[in-house]
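Student: sequence? don't have it. structure:
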């Protein structure tokens, strides 16, 4: 699902947050962009601002200074509702902690955002995607009835079913054992490529980062080519 414009452009972004000890600089004059279909891995030590970068880039957190263009739109010119409308169906997020709704089945977890995005036949699309991630036999299972690897596969199906132009993945294999991490990584890169989406991947896993087209390493809140 490529576009003529870069899915993400971050220019001179800084983020300073308050703390009991005083203001803390999280990101400083950070600039990078993501091309259509490009897969960029964000690496760096814990506390280097990787997750904060995703929050700013996805429009979930406003930067202290600098600009972010998401899908060709300047986020600073939009209110919270406008940013949510921009993301809906076109930007997806996958997290380390799965974030499935506990009172919904696997099928319902995948179908719900499709319905919100106004995608027709959401239940059928959800079933198709759960089949693609190898969970056609788990449609009626609730999150507590699924293993960690299965829950993350549901989360992947939920994120990619709307066919987003851009996927943010924050440590998607961080809570998984080696076998499930490898399975999820293969699905993640395979499905993102099949769907033609761009991806920003935050990871501590050097092997996972090496599968990206390009790496950006954060250190001291500054992006440096890896």
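Tutor: The structure has been received and is ready for your questions. Since this is a predicted model, take the numbers as computed values, not measurements.
Student: hey, let's count contacts and neighbours off CA atoms from now on
Tutor: OK.
Student: all helices for the chain, in order.
Tutor: Ranges of helices within the chain are 50-57, 80-87, 106-116, 122-132, 148-160, 178-195, 206-210, based on DSSP state H.
Student: of those, which stretch is the most buried?
Tutor: Mean neighbours per residue, mean count of other C-alpha atoms under 10 Å, is largest over the helices of the chain for helix 148-160, with a mean of 25.
Student: rewinding a little: which one, of the helices of the chain, ends up nearest to residue 224?
Tutor: helix 50-57 (12.6 Å; C-alpha to C-alpha).
Student: helices or strands next to the closest one in the packing?
Tutor: With contacts taken as 3 or more C-alpha pairs under 8 Å, 6 or more residues apart in numbering; DSSP states H and E, helix 50-57 sits against strand 24-34, strand 65-70, strand 166-170.
Student: please identify the deepest-packed of these.
Tutor: Of all the helices and strands packed on helix 50-57, strand 166-170 carries the top mean neighbour count, a mean of 26, counting by mean count of other C-alpha under 10 Å.
Student: report all helices and strands that that strand contacts.
Tutor: helix 50-57, strand 91-95, strand 198-202.
Student: another one to put next to it:
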């Protein structure tokens, strides 16, 4: 018979703690918070075990994970509590993701136009040597705009990540209570947001890699 190692024992304790935590709830809000805590215990504990490979590191990781997981679960629970039922909550979440998608598409179009225009501008500038001061000013202003565009894009990518995470969690928890048309719409929005994120990341990379070094 194989003897359990310290690592096996710690993993078993982490999983048992998570199961007990996630099962102890009398309300939907408490259940959501506990699920967040349980997920944090498992993820934090396993991460601590992987990084520290010791009891202390595992317990520290589980503790930190429990706190962060509970905070996230409470955030989701508080959001759900603002609505009269799950369907109303899901409707609001879908509307919010629609806004994120619209903002992402608008920013993607902005980035695409900016990348195209700047490629043309760089090609034109490289053919000219006159009016260097005006050129430097224009390029400096463009670089400042690029920095702001990159900042906006990063914020949108983060917003997409948040919305995808929330909607996936709600779908997993409330799927049985939702109409199929609402489930389909939510899943479609998740797919669209993930696609928007990939395209924004690609355009962000292109924008950041534009080479002005030889323009002067």
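Tutor: Nice, thanks for sending it over. As the structure is a prediction and not an experimental result, all values here were calculated from the model.
Student: got a TM-score for the pair?
Tutor: Put the two chains on top of each other and the TM-score (TM-score structural alignment, normalised by the length of structure 2) is 0.30; 108 aligned residues with a C-alpha RMSD of 5.8 Å.
Student: work out for me the element residue 137 of structure 2 sits within.
Tutor: Under the criterion of DSSP states H and E, residue 137 of structure 2 resides in helix 132-174.
Student: now do that helix: distance to the chain's middle.
Tutor: 12 Å (C-alpha atoms, centre = their mean, to the nearest Å).
Student: on contacts alone, who are the packing partners of it?
Tutor: Using 3+ C-alpha pairs under 8 Å, 6+ apart as the test, helix 132-174 of structure 2 ends up in contact with helix 86-125, helix 180-208.
Student: next, the angle helix 180-208 makes with that helix.
Tutor: Between the axes of helix 132-174 of structure 2 and helix 180-208, defined by axes from the mean of the first three to the mean of the last three C-alpha atoms, to 10 degrees, the angle is 160 degrees.
Student: could you check the angle helix 86-125 makes with helix 132-174 of structure 2?
Tutor: Using the same axes, to 10 degrees: helix 132-174 of structure 2 against helix 86-125 is 160 degrees.
Student: count the neighbours of residue 155 of structure 2 for me.
Tutor: Under the neighbour criterion other C-alpha atoms under 10 Å, residue 155 of structure 2 is assigned a count of 12.
Student: separation between it and residue 10 of structure 2?
Tutor: 38 Å (C-alpha to C-alpha, to the nearest Å).
Student: any chance of CSV for the helices of structure 1, columns distance to residue 168 of structure 1?
Tutor: Shown next, in CSV, are these (distance: least, C-alpha to C-alpha, whole Å):
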stretch, distance to residue 168 of structure 1
helix 50-57, 7
helix 80-87, 11
helix 106-116, 16
helix 122-132, 18
helix 148-160, 9
helix 178-195, 11
helix 206-210, 14
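Student: for residue 219 of structure 1, find the nearest of the ones you listed.
Tutor: Per C-alpha to C-alpha, nearest to residue 219 of structure 1 of the helices of structure 1: helix 50-57, 9.5 Å.
Student: just want the angle from that closest one to strand 166-170.
Tutor: Going by the same axes, to 10 degrees, helix 50-57 of structure 1 makes 150 degrees with strand 166-170.
Student: grab the nearest non-local neighbour of residue 14 of structure 2.
Tutor: Nearest residue to residue 14 of structure 2, sequence neighbours excluded (C-alpha to C-alpha, 6 or more residues apart in numbering): residue 42, at 5.9 Å.
Student: typo on my end, residue 224 of structure 1
Tutor: residue 217 (5.2 Å).
Student: and the gap between that neighbour and residue 200 of structure 1?
Tutor: 12 Å.
Student: got any residues that touch both of those two?
Tutor: Each of residue 42 lies in contact with both residue 217 of structure 1 and residue 200 under the rule C-alpha atoms under 8 Å, 6 or more residues apart in numbering.
Student: quick one, which of these two is more surrounded?
Tutor: Neighbours were counted for residue 217 of structure 1 and for residue 200 using other C-alpha under 10 Å; residue 200 has more, 24 against 18.
Student: so what's that one up against?
Tutor: Contacts of residue 200 of structure 1 by C-alpha under 8 Å, 6+ apart are 34, 39, 40, 41, 42, 166, 167, 168, 169.
Student: using JSON lines, lay out these together with distance to residue 185 of structure 1.
Tutor: Shown next, in JSON lines, are the contacts of residue 200 of structure 1 (distance: C-alpha to C-alpha, whole Å):
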{"residue": "34", "distance to residue 185 of structure 1": "20"}
{"residue": "39", "distance to residue 185 of structure 1": "13"}
{"residue": "40", "distance to residue 185 of structure 1": "14"}
{"residue": "41", "distance to residue 185 of structure 1": "13"}
{"residue": "42", "distance to residue 185 of structure 1": "15"}
{"residue": "166", "distance to residue 185 of structure 1": "17"}
{"residue": "167", "distance to residue 185 of structure 1": "14"}
{"residue": "168", "distance to residue 185 of structure 1": "14"}
{"residue": "169", "distance to residue 185 of structure 1": "11"}
